[in-house]
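J.: Provided below are the primary sequence and the corresponding predicted coordinates.
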Amino acid sequence: MEPYKIKLLQTIVVIAVLLLVKLLLSKSIYKISTRFDFALRRVNITFRIINIILISFGTITLAAIWGLDQKELLLFISSTITVLGVAFFAQWSILSNVTSGLVLFFSHPLRIGDNIRIFDKDFEVEGRLQDISVFFMHIETKDGKNITMPNTLALQKIISIIPDEVILPVTHEEQRVHS
């Protein structure tokens, strides 16, 4: 078989495997997100991160298949990792917040719409969780202020999920209506 046909076959196999992995991961994330009622925005962010990882892996693999010299490929990968390492060391909070966002998505009991209290010795925050993005949690306080906090705080601080009736007590008028 001619060398380019072998490379073409290997390329097809790599693409098929990557698509299969993406399909399996997508189904798993979809099942988890529906089971735990995750917000669509959180699911989309997770899909983007998975796509970036799979595309990076696929690009490196295809570059190796199509004859990019292994020494050049290794030099490129190590240089890229070094630059990213320096950037993340300089801005370690970025990586920490992205990782925290994923941990919050998969295993933390916080949900969008929950009333929460974040205990901190200097600044205690109480309000309704409006959104969890890649880097930040968005909280609306009782007095209508919007507060943005890094995701890492959700993993570093004590957070209490408060039932709705504690935050929004029933007024006398509402009691008469329900009577």
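T.: Yes, it's here. Numbering: from 1, shown residues only.
J.: okay, CA-based contacts and neighbour counts for the rest of this
T.: Noted.
J.: Could you check how many residues crowd around residue 91?
T.: 11 (other Cα atoms under 10 Å).
J.: distance of it from residue 53?
T.: 20 Å (Cα to Cα, to the nearest Å).
J.: try residue 151
T.: Counting by Cα to Cα - residue 151 and residue 53 are separated by 21 Å.
J.: Same check on residue 30?
T.: Counting by Cα to Cα, the gap from residue 30 to residue 53 is 18 Å.
J.: which of these two has more neighbours?
T.: Neighbours of residue 30 and residue 53, each counted by other Cα under 10 Å, are more numerous for residue 30; the result is 16 against 12.
J.: Next secondary structure after the helix or strand where the more buried one lies?
T.: Applying DSSP states H and E as the criterion places residue 30 in helix 3-35. Remark: after helix 3-35, the chain's next helix or strand is helix 40-65, criterion DSSP H and E.
J.: Now do whatever helix or strand comes next after that next one against helix 40-65, angle only.
T.: Remark: after helix 40-65, the chain's next helix or strand is helix 70-90, criterion DSSP H and E. Calculated by axes from the mean of the first three to the mean of the last three Cα atoms, to 10 degrees, helix 70-90 forms an angle of 150 degrees with helix 40-65.
J.: Alongside the first one, take a look at this:
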Amino acid sequence: MFFEIYRTELITTGIIVLVLLIIRFLVHTLVRKIGRKSEINEARIKLINRYISATFLIIALLIEAFVFGAEFKEMAVIFSSVFAVIGIGLFAIWSILSNVTSGIIMFFSFPYKVGDKVKIHDKDFPIEAIIEDIRAFQLHLRCDNGDLVTYPNNLLLQKAVTLVEKDAIEGFIDDDSNSV
């Protein structure tokens, strides 16, 4: 009975899900290619792909609501209410969102990678260190004295950064592997 009543909607749903899965697969493949070409850490590639999957899920739910008969006015009321609540909550954590957004921007256009030694020109706290890890919220930088510094992604995009030595960590890793 259910399948007879909603046959058209279910067929449309199947087509939409199939199309979105194909597009998602193509976008994931493209992100992987960009990441590998830019020699980006596999964990960062997976993180960006998770963001993409979440975006496609939201798009699919929105499309499905219209397929099953939701009207624009109803959806507008729901989304305006949800976004108002989310907006109030996100205002309190705007710096976290700023760091995540910066992490996504850095994935596609950050000229440095893990292992590079960089100098961050910050007048209050200048840093010269090796990039140990690039995460969603911050970079892990290892200073020459062995200190681990976590530096927020959004601040890194606001400061001048100089490449001191490309793949500075490779020599360190090779020296350790030869000593064993």
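T.: Yep, that arrived. Here the structure is a predicted model, which means the values were calculated and not measured.
J.: show me what contacts the alignment partner in the second structure of residue 89 of the first structure?
T.: In the second structure, residue 89 of the first structure lines up with residue 91, judged by TM-score structural alignment. Residue 91 of the second structure makes no contacts at all, as judged by Cα atoms under 8 Å, 6 or more residues apart in numbering.
J.: what's the spacing between the aligned residue in the first structure for residue 60 of the second structure and residue 137 of the first structure?
T.: Using TM-score structural alignment, the equivalent of residue 60 of the second structure in the first structure is residue 58. Remark: distance between residue 58 of the first structure and residue 137 of the first structure (Cα to Cα) = 32 Å.
J.: Count residues in the vicinity of residue 67 of the second structure, would you?
T.: Residue 67 of the second structure: 16 neighbours (other Cα under 10 Å).
J.: quick one: the nearest residue to it once chain neighbours are set aside and residue 179 of the second structure, what's the gap?
T.: Closest residue to residue 67 of the second structure apart from its sequence neighbours, by Cα to Cα, 6 or more residues apart in numbering: residue 9 at 6.1 Å. Using Cα to Cα, one gets 65 Å for the distance from residue 9 of the second structure to residue 179 of the second structure.
J.: can you tell me which residue in the second structure aligns to residue 40 of the first structure?
T.: Checking TM-score structural alignment: residue 40 of the first structure goes with residue 42.
J.: Now do the contacts for its match.
T.: Here residue 42 of the second structure is in contact with residue 35 (Cα under 8 Å, 6+ apart).
J.: cool, and residue 51 of the first structure?
T.: Counting by Cα under 8 Å, 6+ apart, residue 51 of the first structure has contacts residue 22.
J.: Recalculate using a threshold of 10 Å.
T.: Residue 51 of the first structure is in contact with 18, 22, 45, 57, counting by Cα atoms under 10 Å, 6 or more residues apart in numbering.
J.: for the residues you listed, which one is nearest residue 111 of the first structure?
T.: The closest of the contacts of residue 51 of the first structure to residue 111 of the first structure turns out to be residue 45 (Cα to Cα; 15.4 Å).
J.: returning to that earlier point: give me the more crowded residue out of residue 58 and residue 137 of the first structure.
T.: residue 137 (20 against 17).
J.: so what's the more buried one closest to, chain neighbours aside?
T.: residue 149 (5.2 Å).
J.: burial of the aligned residue in the second structure for that neighbour, as a residue count?
T.: Alignment note: residue 149 of the first structure maps to residue 151 in the second structure; criterion TM-score structural alignment. Number of residues near residue 151 of the second structure (other Cα under 10 Å) recorded here: 16.
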